[in-house]
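J.: Fold the following for me, if possible:
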Amino acid sequence: PSQPQVKRYRGRDTEHEVRYHVTRRGVQAEGFPGVRVRHAAPDVVRLEVDGVDNEFRITVHEGDRIHVDTPTSAHTLTRLSRFPDPTAQREPGSLLAPMPGTVVRIAEGLAPGATVTAGQPLVWLEAMKMEHRITAPASGTLTALHAAPGRQVEVGALLAVVQAAAQEEHAS
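T.: Model prediction:
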């Protein structure tokens, strides 16, 4: 079976994650015991919750803001990106997985504190039956290594961090 579709939203103080499958019988929610999706459309969702039908009216504003009228209250949510920009969350020199895959190999002797050179292969990923090399973005010191052989990684997963060597100033 395929992986569920995942949508994430931020409310006032919390984040919400909705997982579902689209099947021949319609939309099926995952992880919500006692909840059955009766109808799902862009403007209205009908759920059966423990045998009671509930209708939720949906209005989308400004692309990412969503207003939900429930039978007892109203909520405004912000849709979170499916693929957040990993550069905003990572320190400089972070090596991120460019695709989902399996770590098949780490460069021999590679450990935090090791000196690496720009373009040096550090980690090998297998994805789509092909092997992909992840190389050092700059010469410097490996400060963190999160990859391990056999580990499954998602796109954007932090594999390692290389702290670039300080640029030497040349006296004139």
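J.: hey, let's count contacts and neighbours off CA atoms from now on
T.: Will do.
J.: The helix or strand containing Ala144 - contacts with which helices or strands?
T.: Counting by DSSP states H and E, the element that carries Ala144 is strand 140-145. Judged by 3 or more CA pairs under 8 Å, 6 or more residues apart in numbering; DSSP states H and E, the packing partners of strand 140-145 are strand 115-116, strand 158-164.
J.: tell me the angle of that strand relative to strand 158-164?
T.: Between strand 140-145 and strand 158-164, the angle comes out at 150 degrees (axes from the mean of the first three to the mean of the last three CA atoms, to 10 degrees).
J.: Tell me which helix or strand comes right after strand 140-145.
T.: Immediately after strand 140-145, counting by DSSP H and E, sits strand 152-153.
J.: Please report how far His75 lies from Glu48.
T.: 19 Å (CA to CA, to the nearest Å).
J.: next up, for comparison:
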Amino acid sequence: MPHSMPPFSTPDWLSQSRLMPLPAPQILDWLFDEGSLTRRLTHLSDDSFSITPLLEGWQTLRDDECAALDLPPASQGWVRETYLRGRGQAWVFARSVAARSALEHGGLNLDELGSRSLGELLFCDQAFARRPIEVCHYPRHWLPAAVQADDLWARRSRFDRGTLSVLVAEIFLPTLWSAASVPPENR
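T.: Sure thing, here's the model as predicted:
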């Protein structure tokens, strides 16, 4: 699948303090919101929220993912890709990864989530600590063909519980900005 292949180049994932120029305030609010994205999307969709799994399985993690998880390059991990949907539309493409070694001893069964929200699981388990959010313009070739576009905003953060770390990336699709009433010139 094209969105799972190794990248040609990796983006610079930046903290808010290193982000220049700053996007519009409405975009910043979504990118750096520390709350549960699942809850926010559920509210925006008037409780018409769902998750569509696209891909789940063991893969070689991308270099940027290995670096974020403090793993050697080309480490194996569990990859879960989903659409987060509001009112039937794909609003967010999400890619979550965790190292094989950490999952085998971490007590988290990512392979059993199905259409349930990983985000809700991470936010409900208070043993998980969230690291700072980083953002970038997500590479087009990392996206599923149906939603490939240039310059889509993405954010990611790492959730740690003991030796288990899960890296969650969320890519905001144009349909979300329309639903959230963000004017096209501010996207």
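J.: And the TM-score between these chains?
T.: Here the TM-score for the pair of chains, by TM-score structural alignment, normalised by the length of structure 1, is 0.20; 62 aligned residues with a CA RMSD of 5.4 Å.
J.: re the thing from before, quick check: which of the helices and strands packed on strand 140-145 of structure 1 is nearest to Val6 of structure 1?
T.: Closest to Val6 of structure 1 of those is strand 158-164 (CA to CA; 20.8 Å).
J.: What helices and strands are in contact with that closest one?
T.: So strand 158-164 of structure 1, by 3+ CA pairs under 8 Å, 6+ apart, packs with strand 94-96, strand 140-145.
J.: So which elements touch the shortest one?
T.: Going back to what we said before, that points to strand 94-96 of structure 1. Applying 3+ CA pairs under 8 Å, 6+ apart, one finds that strand 94-96 of structure 1 makes contact with strand 158-164.
J.: could you redo the last one with a cut-off of 10 Å?
T.: For strand 94-96 of structure 1, the packing partners by 3 or more CA pairs under 10 Å, 6 or more residues apart in numbering; DSSP states H and E come out as strand 130-135, strand 140-145, strand 158-164.
J.: Let me know which of those strands is tucked in deepest.
T.: For these, the largest average neighbour count (mean count of other CA atoms under 10 Å) is found in strand 158-164, namely a mean of 22.
J.: could I get the helices and strands packed on strand 158-164 of structure 1 as TSV with distance to Trp124 of structure 1?
T.: Shown next, in TSV, are these (distance: least, CA to CA, whole Å):
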stretch	distance to Trp124 of structure 1
strand 94-96	12
strand 140-145	13
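J.: Determine the number of other residues adjacent to Arg130 of structure 2.
T.: 18 (other CA atoms under 10 Å).
J.: and what of Leu125 of structure 1?
T.: For Leu125 of structure 1, using other CA under 10 Å, the count is 27.
J.: was I right about it contacting Ile106?
T.: Yes: using CA atoms under 10 Å, Leu125 of structure 1 is in contact with Ile106, at 9.3 Å.
J.: all strands for structure 2, in order.
T.: 49-60, 76-86, 89-99, 129-130, 134-138, 152-161, 164-172 (DSSP state E).
J.: Just the buried positions in the helix or strand hosting Phe56 of structure 1, please.
T.: Phe56 of structure 1 belongs to strand 52-61 when assigned by DSSP H and E. Buried residues in strand 52-61 of structure 1, counting neighbours by 16 or more other CA atoms under 10 Å, are found at Glu55, Phe56, Arg57, Ile58, Val60.
J.: ditto for stretch 171-181 of structure 2
T.: Taking 16+ other CA under 10 Å as the criterion, stretch 171-181 of structure 2 shows Ile171, Phe172, Leu173, Pro174, Leu176, Trp177 as buried.
J.: how many neighbours does Val37 of structure 1 have?
T.: When neighbours are counted by other CA under 10 Å, Val37 of structure 1 comes out with 17.
J.: and it, what element?
T.: Short version, using DSSP H and E: Val37 of structure 1 is in strand 35-40.
J.: what's that strand packed up against?
T.: Using 3+ CA pairs under 10 Å, 6+ apart: strand 35-40 of structure 1 touches strand 26-30, strand 44-49, strand 52-61.
J.: I'd like to know which of the helices and strands packed on strand 158-164 of structure 1 is closest to Val68 of structure 1.
T.: That would be strand 94-96 among those, by CA to CA, at 35.4 Å.
J.: following the closest one, which helix or strand comes up?
T.: strand 101-106.
J.: and that next one with strand 140-145, angle?
T.: Going by the same axes, to 10 degrees, strand 101-106 of structure 1 makes 130 degrees with strand 140-145.
J.: re earlier: could the helices and strands packed on strand 140-145 of structure 1 be laid out in JSON lines, adding distance to Val37 of structure 1?
T.: Formatted as JSON lines, those follow (distance: least, CA to CA, whole Å):
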{"stretch": "strand 115-116", "distance to Val37 of structure 1": "53"}
{"stretch": "strand 158-164", "distance to Val37 of structure 1": "36"}
